[in-house]
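this one's structure only:
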């Protein structure tokens, strides 16, 4: 998709827009998590909101792995930034472990039957997920700062 752009500005400006959309997706995910966490007690009536949160979580994680990280890696390679490539190699395994936790959360709560069978453990699961996501967001922010912002300055 972005690889087909003709100029550096088209290409890397597109990466910037993609990152902005992804970070907006993150903000909405965090808001949904806060809403669920503040509920405290859950009933089957909460199931649709929990399922929506699961969808948002999987969408966010997928966008990172299949779009954002891939574009950041391409950007680092195109700018011949070996330290950025090394940073990506260092952080991706750490991010991958949080992806596993997010997928496990989704698998526990993604359907009405799964969700309703485990409502009593949702608050604990959300607290554990919060810790993992907070760490993930730090890694992602560092990748954005070190890879994309540095390369954007070189492009300017």
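Right, received. Where do you want to start? Given the structure is predicted, the values throughout are model-derived calculations rather than measurements.

please make it C-alpha for all contacts and neighbour counts, starting now.
Noted.

so in the protein, which helix runs the longest?
helix 8-39 (DSSP state H).

give me the contact list for the next helix-or-strand element following that helix.
Proceeding N to C from helix 8-39, the next assigned helix or strand is helix 47-63, under DSSP states H and E. Residues outside helix 47-63 that contact it (C-alpha atoms under 8 Å, 6 or more residues apart in numbering) are 22, 25-26, 29, 32-33, 36, 99, 102-103, 105-106, 109-112, 115-116.

just checking, what packs against the longest helix of the chain?
For helix 8-39, the packing partners by 3 or more C-alpha pairs under 8 Å, 6 or more residues apart in numbering; DSSP states H and E come out as helix 47-63, helix 69-78, helix 122-143, helix 150-155.

tilt between it and helix 122-143?
Here helix 8-39 runs at an angle of 160 degrees relative to helix 122-143 (axes from the mean of the first three to the mean of the last three C-alpha atoms, to 10 degrees).

second structure for comparison follows:
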């Protein structure tokens, strides 16, 4: 398998389509790629639609093949959320996070770490236009998962 495969989390997959990770999981389950415990099925692993990260027997993260999931989701009638819509959503979210709320334990900096790198410039521009002082620091290139090796 080449290095061109982009592996993403269920949360990121949901963001791409503007749906929840739970909804993504239901679609994957209905297709036979996810079991009732939320783990990828043997069919998903064999199709290279999903893979486990981390040693077997320990808590493992799961990542999904963006291209294969895209094919599946689009056959179900889902369409990716536009880039401008994603930028708007992230800008509103981070601006609200920076304003703070006693019921939210995370910071805007922590949440910004999960933002797809291709949105950083647009979000920072929109935050500036809104008069918000928060800026998202540059990320590693898209498709990389922080601190995790995807080889193997």
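Noted; the coordinates are in hand. The structure presented is a predicted model; accordingly, all values stated were derived computationally and were not measured.

what's the TM-score once they're superposed?
The TM-score (TM-score structural alignment, normalised by the length of structure 2) is 0.28; 76 aligned residues with a C-alpha RMSD of 5.5 Å.

about what we covered before: and the angle from the longest helix of structure 1 to helix 69-78?
Using the same axes, to 10 degrees, helix 8-39 of structure 1 lies at 150 degrees relative to helix 69-78.

and helix 8-39 of structure 1, what's buried?
Using 16 or more other C-alpha atoms under 10 Å as the test for burial, helix 8-39 of structure 1 gives 11-16, 18-19, 22-23, 25-26, 28-30, 32-33, 36-37.

centre of the chain to that helix, how far?
Its chain's C-alpha centre and that of helix 8-39 of structure 1 lie 8 Å apart, by C-alpha atoms, centre = their mean, to the nearest Å.

quick one, that helix and helix 47-63 angle?
Interaxial angle of helix 8-39 of structure 1 relative to helix 47-63 (the same axes, to 10 degrees): 150 degrees.

which element follows the longest helix along structure 2 toward the C-terminus?
Criterion DSSP H: the longest helix present in structure 2 is helix 83-99. Using DSSP H and E, the helix or strand that follows helix 83-99 of structure 2 in sequence is helix 108-112.

for that next one, packing partners?
In terms of contacts (3+ C-alpha pairs under 8 Å, 6+ apart), helix 108-112 of structure 2 is packed against helix 83-99.

remind me what the helix it packs on packs against, helices and strands.
Using 3+ C-alpha pairs under 8 Å, 6+ apart, helix 83-99 of structure 2 is in contact with helix 108-112, helix 120-129.

and those as TSV, adding mean neighbour count?
Output for those, formatted as TSV (neighbours: other C-alpha atoms under 10 Å):
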stretch	mean neighbour count
helix 108-112	16
helix 120-129	17
